[in-house]
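**Q** Need the 3D shape of this:
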Amino acid sequence: MRYGLSVCTLGDYADPGRVADLAQVAEQAGWDGLFVWDHLGFAFGMPSGDPWVTLGAVAQATSRLRIGPAVTPLPRRRPQVVANAVTSLDLLSHGPLTRVATPRT
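**A** Predicted structure coming up:
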């Protein structure tokens, strides 16, 4: 069985550096993965972090964690931008990027 963390990039975890620190601790503790929310809704009065930038920071801070978005709302994003982000992140992380299926709407 594998275990992973799901991180909401709102509030304190809007800071990619803080999520990268959490990822390092998780990796050292034996966790298998870390996934971040990719929701486009905003929480008013609360900071909101970009999931792809956050995953890039996690990729640089860790060496074996599987990483990826927990959900990616493709109908609300430009496919070519998501494809570029995924490809770049996969190269940056040396391949532990995990594809997560997104239901069609």
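**Q** Every contact and neighbour count from this point should use C-alpha atoms.
**A** Fine.
**Q** count of neighbours near Ala83?
**A** 11 (other C-alpha atoms under 10 Å).
**Q** can you pull the contacts of it?
**A** Residues in contact with Ala83 (C-alpha atoms under 8 Å, 6 or more residues apart in numbering): none are found.
**Q** I have a second one here; can you model it like the first so I can compare?
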Amino acid sequence: MAASDQLSLVFAALADPTRRAILAELAAGDATVTQLTAPRSISMPAVSRHLKVLEGAALISRSREGKWQRSHLEAAPLGEAAVWIDRFRSLWDASFERLDAHLATLQLEQENQ
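**A** Here you go, the predicted model:
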């Protein structure tokens, strides 16, 4: 799969707040579907569907331990997304610098009145 296609899958997976919450929970350690369902007001099948999307985006991996299937956070795709976003950091940094300069000018004008 091309890197840009993988990035699209990652951003699509991250677009859902439930999936972001699941990733945050998995950042603390591996978990089963039962453990991931407990703090949520959605069903196990719904959590399983979210996990399939996350797995399809390579954001998690799943392994079987006896009768339990555990989900594990895979951080590399998040790093790739962060690198892509970081390419635009200079744009918003420049915007903040212009805003700071404008606010300083307004403050000086106000003090001189």
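**Q** TM between them?
**A** Overlay of the two chains. TM-score (TM-score structural alignment, normalised by the length of the first structure): 0.29; 47 aligned residues with a C-alpha RMSD of 3.6 Å.
**Q** What lies in contact with stretch 47-56 of the second structure?
**A** 9-10, 13, 18-19, 33, 36-37, 60-62.
**Q** redo that, cut-off 6 Å
**A** Residues from elsewhere that reach stretch 47-56 of the second structure, judged by C-alpha atoms under 6 Å, 6 or more residues apart in numbering: 13, 60-61.
**Q** Could I get the buried residue list for that stretch?
**A** Buried residues in stretch 47-56 of the second structure, counted by 16 or more other C-alpha atoms under 10 Å: 47-48, 50-55.
**Q** Identify the residues contacting the helix or strand hosting Arg70 of the second structure?
**A** Using DSSP states H and E, Arg70 of the second structure sits within strand 68-73. Residues from elsewhere that reach strand 68-73 of the second structure (C-alpha under 6 Å, 6+ apart): 26, 30-32, 60-63.
**Q** before we move on, back to that, tabulate the buried residues of stretch 47-56 of the second structure (TSV), appending distance to Glu97 of the second structure.
**A** Below are the buried residues of stretch 47-56 of the second structure laid out as TSV (distance: C-alpha to C-alpha, whole Å):
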residue	distance to Glu97 of the second structure
Val47	43
Ser48	45
His50	40
Leu51	40
Lys52	42
Val53	39
Leu54	37
Glu55	39
